[in-house]
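1. Just to be clear, the model below is a prediction. Sequence and coordinates:
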Amino acid sequence: MKTIILLPPSEGKADGGDNKPLKSVSGITADLIEAIKEADPQKLYGLKEKALEKAITVNKELLSSKTMPAIERYTGVVYDAIDYQTLENKSEFDEKVLIVSGLFGLVSPTDLIPNYRLKIDKLKAAKSWLNSNSEQLKDKFVIDLLPQAHKKAVKYENGIAVEFVLKKAEKKMPAGHQGKHIKGRFVRWLIENNITDPKHFKDFTEKGYTWTGEVFLKEV
């Protein structure tokens, strides 16, 4: 059974690109682009002034702007920690990782995409993608590193959800921003060591996290 690692996209994205524009799209992506055109920008993006203007412009140019591989487009903390460019076995990463995008569904690291702006909890994007995404995950073993909003866009029969949790004075809490970095480091470790079985998660002990059999826990 093939192993798939599910990651969220990053809100931060690189501008530009060296590859041709998409020019046209179909299906759910096309429907969402139409919905973006009709939506109230302030409600859709939750941004103000220059940031709002940029988001509007980026989405207006979706089909005319240059593209780049998704792994280069996404620039957030998780992707910085993965440090894709220094991976020796990039092909293993490209084969196993899928990114759950609000606009494009399940995206491979090598898929060429433009800059865009759409959170998965807007315009019912997660619900729109659920059936299509879930169909693609049939007969796969999933290592799920998704936040709650993105989990609503997928269903899988075989797999494990991985969370990073902090424990302080007997109280447990999500690792938050720090969790994004360790999530990226964990993905890199999975790829570098060709880990596909959760029984080996106990061997990942970076930054003081320990696998309990259910979550990665760190006492602070």
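-> Ah, there it is. Predicted model only: the values in this text are computed from it and were never measured.
2. Only C-alpha atoms from now on, for both contacts and neighbour counts.
-> Will do.
3. Give the buried residues for stretch 127-141.
-> 127-130, 132-133, 137, 140-141 (16 or more other CA atoms under 10 Å).
4. want to throw the residues you listed into CSV with distance to residue 89?
-> Formatted as CSV, the buried residues of stretch 127-141 follow (distance: CA to CA, whole Å):
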residue, distance to residue 89
127, 34
128, 33
129, 30
130, 30
132, 29
133, 26
137, 23
140, 21
141, 20
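5. this is the other structure I want to compare:
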Amino acid sequence: MLILLSCAKTMAQASPINVPAATVPQFAGKSAEIALQMSQFPVEDLKRLLNVNLKIARQNYQRFQDFHSEDNLPLPAILAYTGIVFKRLKPKDFTEEDFLYAQDHLRLTSFCYGLLRPLDLIKNYRIEGDIRLPEYGSMTLFDYWKPLLTDVFISTIKAQGNLLINLASNEMKQLFDWKKVEREVRIVTPEFQVERNGKLTTIVIYTKMCRGEMTRYLLKNRFSTPENLKNFTFEGFAFRPELSDENNYKFTIRE
């Protein structure tokens, strides 16, 4: 079983957590090229490209200026990202065995680094998938990464039992030839929704919380079959077999 999570937009500069190993991202050379191109954009351009306020644009301008500095120390990806999903994953209480198991069974998408293992060392950045960089012509970063990542991703899934638990956001599918991935391996996508007045609604913050908690549940328990997912519960969210099929598992809560 391989689990896929999205990267987060918020990142830490340091962490007190010790990990048993540190690895180099497979596409480290590509990420260095992307960061170098991003460093050429002035603050106002970054504000527009990243769709952020001036403060965040300035922060990321400095991040890209410092990206290649030896004084800018990287962090393992599982500790570097600090969004809601990663807060719920709670790596601070991972054992050495948990980290090593996650290294084999968890992958993180990244517009800068492509596809990451949890212990891959990365630097702070912020990039969107629809950005078009000067040296890549009319291609978006989605277009750039797709031919590089698809076969690598499929091979990794096959090596881990031919089963992908897709807990990433929908936009991350654009980093891959998703139809090819679907043809080659089995994908199970858990969905988390709130039932209000008889209607099911997706609430982003709940979805992110559940994705982090489910990833933790899978990693801590070392599950290898999707059947185990059906026993997952969190804050009232529970599996709904009547709303699910073999590729889409629905978890709901009633308000």
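-> Looks like it came in fine. Fair warning: this is a prediction, and the values are worked out from it, not measured in the lab.
6. Report the TM-score for the pair.
-> Overlay of the two chains. TM-score (TM-score structural alignment, normalised by the length of the first structure): 0.87; 214 aligned residues with a CA RMSD of 2.3 Å.
7. so can I have CSV of the buried residues of stretch 127-141 of the first structure showing distance to residue 77 of the first structure and secondary structure?
-> Compiled in CSV, these are given as follows (distance: CA to CA, whole Å; DSSP: H, G, I helix; E, B strand; the rest coil):
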residue, distance to residue 77 of the first structure, secondary structure
127, 26, helix
128, 27, helix
129, 25, helix
130, 26, helix
132, 28, helix
133, 24, helix
137, 26, coil
140, 27, strand
141, 25, strand
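8. between these, which is closest to residue 66 of the first structure?
-> residue 129 (24.5 Å; CA to CA).
9. which position in the second structure aligns with the closest one?
-> Counting by TM-score structural alignment, residue 129 of the first structure lines up with residue 145 in the second structure.
10. wait, that match sits on residue 114?
-> Yes: at 6.4 Å, residue 145 of the second structure and residue 114 qualify as touching, with contact defined as CA atoms under 8 Å.
11. Find residues that contact each of those two.
-> Common contacts of residue 145 of the second structure and residue 114 (CA atoms under 8 Å, 6 or more residues apart in numbering): residue 175.
12. Look up which helix or strand residue 166 of the first structure falls in, please.
-> strand 164-168 (DSSP states H and E).
13. Quick one: map residue 97 of the first structure onto the second structure.
-> Looks like residue 97 of the first structure aligns to residue 106 there (TM-score structural alignment).
14. how near is that match to residue 100 of the second structure?
-> Separation of residue 106 of the second structure from residue 100 of the second structure (CA to CA, to the nearest Å): 10 Å.
15. who has more neighbours, these two?
-> residue 106 (22 against 16; other CA atoms under 10 Å).
16. residues touching the residue nearest to the more buried one when sequence neighbours are not counted, list them.
-> Leaving out its chain neighbours, the residue that sits closest to residue 106 of the second structure by CA to CA, 6 or more residues apart in numbering is residue 3, at 4.8 Å. Residues near residue 3 of the second structure by CA under 8 Å, 6+ apart: 105-107, 164-167, 215.
17. what number of residues lie near residue 179 of the second structure?
-> Using other CA under 10 Å, residue 179 of the second structure is surrounded by 9 other residues.
18. Show the contacting residues for the residue opposite residue 237 of the second structure in the first structure once aligned.
-> With TM-score structural alignment as the criterion, residue 237 of the second structure lines up with residue 209 in the first structure. When contacts are counted by CA under 8 Å, 6+ apart, residue 209 of the first structure touches 164, 216-219.
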